[in-house]
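[1] give me coordinates for this.
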Amino acid sequence: MKTTDTSQSLRLDKQLIAQSFRASAATYEENATVQRQISRQLVTCVQNLKSLHSARILEIGCCTGILTELLVGQLTINTLYLNDIVEEFCTTTRERVASRVVHVESLPGDIEKCVLPEGLDMIISSATFQWMADLPALLARMHQALRADGYLVFSIFGPGTMGEIRELTGRGLSYHTKEDLSRMLREQFRIISLTSETRQVFFPTVKEVLRHIRQTGVGGLDRTQWLPGKFKEFSRQYRSRFATDSGFPVSYASTFVVAEKI
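    Sure, this is the predicted structure:
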């Protein structure tokens, strides 16, 4: 087993990402406890913003609609655009909230290739932007899509996310730091807040750790084949390095950004 000294950043394969999340559709909500907590925190951020009633909002990476449902429960939204790389998620999420929004429109596909709506009051996204191949380019396009003084609100997983797995396998995403994000944003946005925190989820066995990753789709780029011998050694090292009285941890490091267009 390799360690982070020789770790590799996984190459972004959007088709593989979509396949992974599509495969987790039936199990995502039950297992995405961290993602639900992050969504609640984002909605708390939104509640403090001005001029967001009867708003035009784009959500990027709506998935099964956890954030969407929380958002429509707090805001009066006139037009809501729902994006996800998995088209079925846009459809099911639209149906989930349609009765509480005047107009809901699906915008399926890779957001880096989609034509964005114009004159948006807010763009919001939870735990999605780590999957972007060129985040600065997307930020520039989102800046253009927002109205004057429009808001960009998002969370993004950062360095340390699933660090236990990366330490043992030497493989993981290349995550943006807070400093990276600040540099990307500051020429086009006024940063209202930029904070980071780490959460851990604990599981009773190492096998449950891998099941969690599979059932939430977050391991969407890792093609590792867990043959019995390989899993046995991985499990041994996980127990040796990371076991706690609470179980076996999986870490999620999140950065939360609230910014206003300038």
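
[2] hey, let's count contacts and neighbours off CA atoms from now on
    OK.

[3] from the contact counts, what lies against the helix or strand encompassing L181?
    If you go by DSSP states H and E, L181 is part of helix 178-185. Applying 3 or more C-alpha pairs under 8 Å, 6 or more residues apart in numbering; DSSP states H and E, we find helix 178-185 packed against helix 135-145, strand 189-203.

[4] repeat that with 10 Å
    helix 135-145, strand 146-157, strand 189-203, strand 248-261 (3 or more C-alpha pairs under 10 Å, 6 or more residues apart in numbering; DSSP states H and E).

[5] the inter-axis angle of that helix versus strand 189-203?
    Compare the direction of helix 178-185 with that of strand 189-203 by axes from the mean of the first three to the mean of the last three C-alpha atoms, to 10 degrees and you get 150 degrees.

[6] one step back: out of the helices and strands packed on helix 178-185, nearest to E167?
    strand 248-261 (11.8 Å; C-alpha to C-alpha).

[7] got the buried residues for the closest one?
    248-261 (16 or more other C-alpha atoms under 10 Å).

[8] just give me the neighbour total for the residue nearest to S126 when sequence neighbours are not counted.
    Among residues not flanking S126 along the chain, S155 sits closest, at 4.9 Å (C-alpha to C-alpha, 6 or more residues apart in numbering). Residues lying near S155 (other C-alpha atoms under 10 Å) number 25.

[9] and S155, what does it touch?
    35, 38-39, 41-42, 124-130, 194-196, 254-258 (C-alpha atoms under 10 Å, 6 or more residues apart in numbering).

[10] pull out the buried members of these.
    Buried among the contacts of S155 by 16+ other C-alpha under 10 Å: 35, 38-39, 42, 124-130, 194, 254-258.

[11] next one: L67 relative to R40, how far apart?
    7 Å (C-alpha to C-alpha, to the nearest Å).

[12] could you tell me which residues touch both of the two?
    S126.

[13] just give the nearest non-adjacent residue to the residue nearest the centre of the chain, would you?
    Nearest to the mean C-alpha position of the chain, counting by C-alpha atoms, centre = their mean, stands A127 at 1.4 Å. Of all residues not flanking A127 in the chain, I156 sits nearest, at 4.6 Å (C-alpha to C-alpha, 6+ apart).

[14] let's see this one next to it:
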Amino acid sequence: MSITKQRIAQQFTQASQSYDKQAKVQQQLYQPLLDLLRPYQQHFSHILEIGCGSGGFSAYLRQQLTADQWTFNDLCPQNLPLLQQKIEKTDRTFFCFGDAENIAFPHHYQLITAASSLQWFNDIPQFLQRCAALLDPQGYLLFNVFTPQNLTEIRQLTGIGLNYPSLNQWHQWLSKQFDLIAEQQLQIPLYFDHPIAVLKHLKQTGVNATSTGKGWSKQKYQNFIQQYQQQFSHLQGQVRLTYTPLLFLARKKSNQ
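    Next up is the predicted model:
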């Protein structure tokens, strides 16, 4: 499913106040991402974070890494007040709002990182090429995305979901400009008391940009609840929703 950037911005702006509370999986990925990077480098001349959102990963980066300069990018300028609550503004800190696939970034970077955001991009190969152009020689790209099995419960019942690239596809894309240094694939199940809570969770994290549940008739809504309980119930009466993240650390090739 292709989602417009305007719609993505609208959904994440609406979810901005609830995102930090609901985005448990995204927050669980902060440490594993940094664990991939830690053996190689912890201080950088300039770090760019793509799709920083409300600043959860941004604040974590500032605690775990050091840099001479920081740039934080997001699609939604409405997130600035939330970012300013988490990130102290200094003369070494820059905020850059707009679509990272086409806005002009004014610097070069030693590390570009993106947590749970690249799955919304329209042309990932082109963006990876752009990252390579923005990186210093031997610069690092650290990010996570999700596998085609992500949120499989929703896809099985509704047929709705993003078109997540496969692991092999990521390998192919990255190999053109980057050497793959490390990767990790995880499976993180969440459990909810009721399917309605699943839909609420998706809405409050902005993931509902795929419109799960919107415009449904009462009968379709009831069928969804019944089928979800029948197919994805847990032993304790809860229902499951499964995230399948992919984490990558890549380094710009010396010939780029």
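
[15] thought the residue nearest to A127 of structure 1 was touching T198?
    No: the pair I156 of structure 1 / T198 is not scored as a contact, 11.7 Å apart, by C-alpha atoms under 10 Å.

[16] joint contacts of those two?
    253-255.

[17] do you know how far whichever residue in structure 1 pairs up with Q177 of structure 2 is from L52 of structure 1?
    Mapped onto structure 1 by TM-score structural alignment, Q177 of structure 2 lines up with Q188. From Q188 of structure 1 over to L52 of structure 1 the distance is 20 Å, taken as C-alpha to C-alpha.

[18] in structure 2, point out the residues matching stretch 205-222 of structure 1.
    With TM-score structural alignment as the criterion, stretch 205-222 of structure 1 aligns to 194-211.

[19] before we move on, the earlier item: mind putting the helices and strands packed on helix 178-185 of structure 1 into a markdown table with distance to Y28 of structure 1?
    Shown next, in a markdown table, are these (distance: least, C-alpha to C-alpha, whole Å):
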| stretch | distance to Y28 of structure 1 |
| --- | --- |
| helix 135-145 | 25 |
| strand 146-157 | 17 |
| strand 189-203 | 15 |
| strand 248-261 | 16 |
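
[20] just the helices from structure 1, written as ranges.
    For structure 1, the helices defined by DSSP state H occupy 14-23, 28-31, 33-47, 66-72, 87-97, 135-145, 163-169, 178-185, 206-216, 228-242.

[21] got a markdown table for those, with distance to Y81 of structure 1 too?
    Putting these into a markdown table (distance: least, C-alpha to C-alpha, whole Å) gives the following:
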| stretch | distance to Y81 of structure 1 |
| --- | --- |
| helix 14-23 | 19 |
| helix 28-31 | 21 |
| helix 33-47 | 17 |
| helix 66-72 | 10 |
| helix 87-97 | 9 |
| helix 135-145 | 12 |
| helix 163-169 | 33 |
| helix 178-185 | 23 |
| helix 206-216 | 23 |
| helix 228-242 | 41 |
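
[22] residue most distant from the centroid, structure 1?
    No residue in structure 1 sits farther from the centre than G229, which is 32.3 Å out by C-alpha atoms, centre = their mean.

[23] structure 2: which residue goes with the residue nearest to the centre of structure 1?
    Using TM-score structural alignment, A127 of structure 1 pairs with S116 in structure 2.

[24] before we move on, back to that, start and end of the match of stretch 205-222 of structure 1, how far apart?
    The first residue of stretch 194-211 of structure 2 is 19 Å away from its last residue (C-alpha to C-alpha).

[25] same thing with stretch 164-181 of structure 1?
    24 Å.

[26] so which bits of that stretch are buried?
    164-173, 175-178, 181.

[27] one more: stretch 102-116 of structure 2?
    Counting neighbours by 16+ other C-alpha under 10 Å, one finds that the buried residues in stretch 102-116 of structure 2 are 108-116.

[28] now do stretch 211-231 of structure 2
    211-213, 224, 228-229.

[29] can I get those residues in JSON lines with distance to S18 of structure 2?
    As requested, those are exported to JSON lines (distance: C-alpha to C-alpha, whole Å):
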{"residue": "S211", "distance to S18 of structure 2": "18"}
{"residue": "T212", "distance to S18 of structure 2": "18"}
{"residue": "G213", "distance to S18 of structure 2": "19"}
{"residue": "F224", "distance to S18 of structure 2": "24"}
{"residue": "Y228", "distance to S18 of structure 2": "24"}
{"residue": "Q229", "distance to S18 of structure 2": "25"}
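
[30] farthest-apart pair in those residues, please.
    Greatest spacing in those, by C-alpha to C-alpha: S211 and Q229 (20.4 Å).
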